[in-house]
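Colleague: Sequence unavailable; structure follows:
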């Protein structure tokens, strides 16, 4: 997994990680900018359920996202899609 270095804004990659619980993981990252050289940790945690699982695990409770939150996420996805579709394509240049 990648993350942006908080110091130089370059990409930092996960070097190793460990699970602290079924819902939380600690990751150790290293900045790709050799001049910066920042090493740091972060936590990844499950925050909310967007759609219920087909195979729920006993003892695992993840709060369901509110209807308002789901609507906001749908609107954001539509906005991002519209932004992508409205980008100008220049002849001879490809992504």
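Modeller: That came through, no problem. Worth saying up front: this structure is predicted, and the values here are computed from it rather than measured.
Colleague: Please count neighbours and contacts with C-alpha atoms only from this point.
Modeller: OK.
Colleague: which one's the longest strand in this protein?
Modeller: strand 11-21 (DSSP state E).
Colleague: Starting from that one, tell me the next helix or strand along the chain.
Modeller: Going down the chain from strand 11-21, the next helix or strand is strand 24-31, by DSSP states H and E.
Colleague: Next one for the comparison:
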């Protein structure tokens, strides 16, 4: 991961990382510009899934990006088995949306 110095904009080097949670890490960074000499702490957060993991951790709950959601729903629809459905409360009806206007049907 590349981190730019907030002062001189040169690349910094991550010296150590402390994992605070499965989705949050703190990095201690030193600027590569010796004249600048800035050191700082940066925090990174995993905040969205862009591609689903092949080995997901059940304790991590990240929201899916919209394109992943569409792909997951499409896959579920493709793989879903068809089920017979019989309404319990109302009888099935197959009426026309617009009833015929006369004895010969629509005019």
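Modeller: Okay, I see it. Keep in mind that what you see is a predicted model, and the values were worked out from it rather than measured.
Colleague: quick revisit: other residues contacting the longest strand of structure 1?
Modeller: 1-5, 25-33 (CA atoms under 8 Å, 6 or more residues apart in numbering).
Colleague: Now do the buried residues in that strand.
Modeller: 12, 13, 14 (16 or more other CA atoms under 10 Å).
Colleague: how much does that strand stray from structure 2?
Modeller: Taken over the aligned residues, the distance from strand 11-21 of structure 1 to structure 2 averages 0.6 Å (mean CA distance after the TM-score superposition for structure 1).
Colleague: now the residue nearest in space to the middle of structure 2: how far from residue 51 of structure 2?
Modeller: Taking CA atoms, centre = their mean as the criterion, residue 64 is the residue nearest the geometric centre of structure 2, at 1.4 Å. Separation of residue 64 of structure 2 from residue 51 of structure 2 (CA to CA, to the nearest Å): 8 Å.
Colleague: Also residue 8 of structure 2?
Modeller: Using CA to CA, residue 8 of structure 2 is found at 34 Å from residue 51 of structure 2.
Colleague: ok, these two, which is more surrounded?
Modeller: residue 8 (14 against 10; other CA atoms under 10 Å).
Colleague: So the residue nearest to the more buried one when sequence neighbours are not counted: helix, strand or coil?
Modeller: The spatially closest residue to residue 8 of structure 2, leaving aside those adjacent along the chain, is residue 36, at 6.8 Å (CA to CA, 6 or more residues apart in numbering). Here residue 36 of structure 2 is coil, with the state taken from DSSP: H, G, I helix; E, B strand; the rest coil.
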